[in-house]
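Colleague: Model the following, please.
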Amino acid sequence: MKKVPLSRVFVNDEVREAGMRAINSGWYILGKECEAFEAELAAFVGTKEAVLCSSWTTGALMLHHAMGVCPGDEILVPSHTAFPSIEPMIHRGARPVFIDIDETYCMDVDLLEASMSERTVGILPVHLYGHPANMDGIFLAAKKHGLWVVEDCAQAFGAQYRGQRVGSIGGAGAFSFYPSKNLTVMGDGGCITTNDSVLAGKLRMLRNHGEKSKYVHDFVGYNFRLNEIQAAIGRVELRNVDNLNEHRRDVAARYNDRLEGVVQIPPERPWARAVYHMYVIRTEQRDALAEFLKEKGIGTGIHYPIGNHQQPAIIKMYSDLPHLPKTEEVVTQILSLPIYGDLPMEDVDYVCDAILEFFGKFTTANPSVGEK
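Modeller: Purely as a prediction, here's the structure:
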């Protein structure tokens, strides 16, 4: 039976050679590969600085630390996102204030001001599935109330908002290099981008035990360093990411062309250039469709089945949690289809054929559906 995975990393001989080059160098932590990768990341994103770290989560934790996030603070964040989006702020003692989503699955900017209090310090928009959040609306609210903005770019490396790369728009951007991401280092990894050189300097110290110079520690930090092998691999991945992202867009266009009118396809706003970390459809028959595709050897996912405001860990921690009708509806309907940077178009058509076959079984209930 044919197998189509949900995602797959990009690997070629250059990637393998880069890993071996770092192994053979004899230097494995924060060396020349990391230094070069940081410079190349900053140039790509369009910021003065990029600070490598061991994951998105550790990067965001040290960023919140460096920015002075403290107990009692409140941060506006969408509920519909990966749980790690809120973990660092909770570890710092801050409370996530959950915002419902708009049609792009990103935070609804019209709900921001009503969710603020005297304890609100910042906004953490998430560029979910590779589609940018509405940054104009976010900055309008942030500037009016004196709040900082940090972009969660974990799923959106290379995406653009009004021609500007995500990660260069807010005070800082946090990226993930997890294996399924558009840019990977073949394991956990991440970076923080910023135009604030003072902030970047503090982050570099925080990731390395607060060390200013060898064995001299100005403050208590962490071990959030990235290794040389992953940095070397990441540099090759970065050189290929534009082509890989463009192919993701071609895959999304094929899905759109074949599935529009059969399922609800993901929107792309005129001001956005999405990079389709995930291609997410909606249907009320989500679970049955997923099982049908599984029987055809097609991998799918649900990102995410529970809004964070309804996660067991959050319910235990906080009372007076909001009712978020859009989030609570979409989590019962969304389904992620296979997409990655070198997914063969024949596999895309195989997925589409299977979906059309599935809905063709229901022509007695809605004859027009099976004909599309």
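Colleague: CA only for contacts and neighbour counts going forward, please
Modeller: Fine.
Colleague: Next, count neighbours for the closest residue to residue 87 other than its chain neighbours.
Modeller: Spatially, and ignoring its direct neighbours in sequence, residue 87 is nearest to residue 57 (7.4 Å; Cα to Cα, 6 or more residues apart in numbering). As a burial measure, residue 57 scores 26 neighbours (other Cα atoms under 10 Å).
Colleague: Which helix or strand contains residue 57?
Modeller: Assigned by DSSP states H and E, residue 57 belongs to helix 56-67.
Colleague: Same check on residue 192?
Modeller: Per DSSP H and E: strand 190-194 holds residue 192.
Colleague: and that strand, what other elements does it pack with?
Modeller: For strand 190-194, the elements it packs on are strand 49-53, helix 56-67, strand 172-176, judged by 3 or more Cα pairs under 8 Å, 6 or more residues apart in numbering; DSSP states H and E.
Colleague: relative to helix 56-67, how tilted is the first one?
Modeller: Spelled out, it's strand 49-53. Per axes from the mean of the first three to the mean of the last three Cα atoms, to 10 degrees, the angle that strand 49-53 makes with helix 56-67 is 120 degrees.
Colleague: so what does strand 49-53 touch, helix or strand wise?
Modeller: helix 32-45, strand 190-194, helix 197-206.
Colleague: Of all the ones you listed, which one is nearest residue 98?
Modeller: strand 190-194 (23.1 Å; Cα to Cα).
Colleague: Now do the SS call for residue 328.
Modeller: Assigned with DSSP: H, G, I helix; E, B strand; the rest coil, residue 328 falls in the helix class.
Colleague: Next, the second sequence, to be compared with the first:
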Amino acid sequence: MPSHPAPRTQRAIVQTRYGAVRDVLALSETFPVRAPGPGEVQVHVRAAAVNPIDRHLIEGNRRLITRRRFPFSPLFDLAGVVTEVGDGVTSFRVGDRVHADNEVDGGGASEYVNVRAGLLASVPSGLGFVESAGLPLAAQTAMTCLDRGRVTFGTRVVVIGASGGVGHLAVQMARAAGAFVVGVSSARNREFVRSMGADEVIDRNEIDVSSALGPGSFDVVIDCVGGREQWVHARYVLRPGGRFVTIARDEDGVVTVASAARLLSTITARRLRGAGPRGRNYVPVFLKASGDLLWRVNESVESGRVHVHVSRTLPLTLEGVKNALEESGTGRTVGKIVLRR
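Modeller: Next comes the predicted model:
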């Protein structure tokens, strides 16, 4: 039993239907607190971070893939304190400081949320809740990109969108692995990307990747931006057998049956075209969050090789959540936006 049991109801920011952030988010004073089930851990949320996917899901752009039952408390990235553990959980105890990408159930915008124990990891030593909340989704995605790209010592890597949430972590992880890294970003973020460890920085608004870099000169391109042009430029700069690793799509609007069919067709065609030892391999990344992967992130953070850059901290209130989601939606965020209680 917890030393300070959670109440039966809580204050939570909830989504009431699909639509624009300003229209569909509200404050509930009586959102239910559920006791953790088998394999679950109840967390008192102290901080939460926003990601671009949050706004898409709130607006309903991904309802064809993931439907929500309302009311729903959004935000996947969270950090807090364990208040209760469910049956069968032995890896966490009441009072532990933890963080997670609560990949389906969200709840970062609530006071208490249940998280599957397999998604959790302890907060990295020396880190507060704000920084820890900024890590899970972006850092696990970045690490998956490096794994799928087989980035190691001496690998030559281009990171497109190098100043964003995933991009700035991918730059650091690649450098920590001993890679040579070129970051692609806007001119206003040039010094920031250099400070993350990039060996060179290209202004995406001034020159495209294929014009700035020689043909067949890189092993891996990590795309955090999306759009067909990224793939076109990458094919030029990748060596035979190189890998284009992307977390984005050509189209970033509402997912319909037609757009899903186009996406599947595009992925299939590019993978077939890039198959073989001389091809340019097309590698789409869809994150599968896990506590094991997050522990690997923690190790890189605790070693001092990687840190999350929090560009802005807002209060974990209804207005704070709305402002954070709107700012994230501009696509101009440097690092991460985090909300704190």
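Colleague: TM-score them against each other, please.
Modeller: Overlay of the two chains. TM-score (TM-score structural alignment, normalised by the length of structure 2): 0.29; 166 aligned residues with a Cα RMSD of 6.5 Å.
Colleague: quick one: which of the helices and strands packed on strand 49-53 of structure 1 is nearest residue 359 of structure 1?
Modeller: Once these are compared by Cα to Cα, strand 190-194 is nearest, at 40.0 Å.
Colleague: Okay, helices next: where are they in the stretch 101-250 of structure 2?
Modeller: Taking DSSP state H, counting those that start in this stretch, the helices of the stretch 101-250 of structure 2 run over residues 129-133, 136-149, 165-176, 190-195, 209-212, 228-237.
Colleague: elements contacting the third one?
Modeller: Helix 165-176 of structure 2 makes packing contacts with helix 136-149, strand 156-160, strand 180-185 when contacts are defined by 3+ Cα pairs under 8 Å, 6+ apart.
Colleague: So which of those is the most surrounded?
Modeller: Compared across those, strand 156-160 shows the largest average neighbour count, a mean of 27 (mean count of other Cα atoms under 10 Å).
Colleague: Show the subsequent helix or strand relative to the longest helix along structure 2.
Modeller: Criterion DSSP state H: the longest helix present in structure 2 is helix 257-273. Counting by DSSP H and E, the next helix or strand C-terminal to helix 257-273 of structure 2 is strand 281-284.
Colleague: Determine the set of other helices and strands touching that following strand.
Modeller: Short answer (3+ Cα pairs under 8 Å, 6+ apart): strand 281-284 of structure 2 packs on strand 238-246, helix 257-273.
Colleague: Go through that strand and flag the buried ones.
Modeller: Residues 281, 282, 283, 284 are the ones in strand 281-284 of structure 2 that count as buried (16 or more other Cα atoms under 10 Å).
Colleague: how deep is residue 317 of structure 1 tucked in, by neighbour count?
Modeller: 9.
Colleague: Measure how the longest helix of structure 2 sits relative to helix 228-237, angle-wise.
Modeller: Angle, helix 257-273 of structure 2 to helix 228-237, by the same axes, to 10 degrees: 0 degrees.
Colleague: Identify each buried residue in helix 257-273 of structure 2, please.
Modeller: Quick answer for helix 257-273 of structure 2 (16+ other Cα under 10 Å): 263, 267, 271.
Colleague: ok, how many other residues are close to residue 295 of structure 1?
Modeller: Neighbour tally, residue 295 of structure 1, other Cα under 10 Å: 12.
Colleague: contacting residues for it?
Modeller: Residues near residue 295 of structure 1 by Cα atoms under 8 Å, 6 or more residues apart in numbering: none.
Colleague: mind checking how far the nearest residue to residue 193 of structure 1 once chain neighbours are set aside is from residue 315 of structure 1?
Modeller: Among residues not flanking residue 193 of structure 1 along the chain, residue 50 sits closest, at 4.3 Å (Cα to Cα, 6+ apart). Residue 50 of structure 1 sits 35 Å away from residue 315 of structure 1, taking Cα to Cα, to the nearest Å as the criterion.
Colleague: Settle it for me: which of the two has more neighbours?
Modeller: Taking neighbours as other Cα under 10 Å, residue 50 of structure 1 and residue 315 compare with residue 50 leading, 31 against 13.
Colleague: that older thread, so the residue nearest to residue 87 of structure 1 is in contact with residue 88, correct?
Modeller: Yes: here residue 57 of structure 1 lies in contact with residue 88, judged by Cα atoms under 8 Å, at a distance of 6.5 Å.
Colleague: who touches both of these two?
Modeller: By Cα under 8 Å, 6+ apart, no residue touches both residue 57 of structure 1 and residue 88.
Colleague: and which of the buried residues of strand 281-284 of structure 2 is nearest to residue 246 of structure 2?
Modeller: When the buried residues of strand 281-284 of structure 2 are compared for distance to residue 246 of structure 2 (Cα to Cα), residue 284 comes out closest, at 5.0 Å.
Colleague: If anything else comes up later, I'll come back, but that's it for now.
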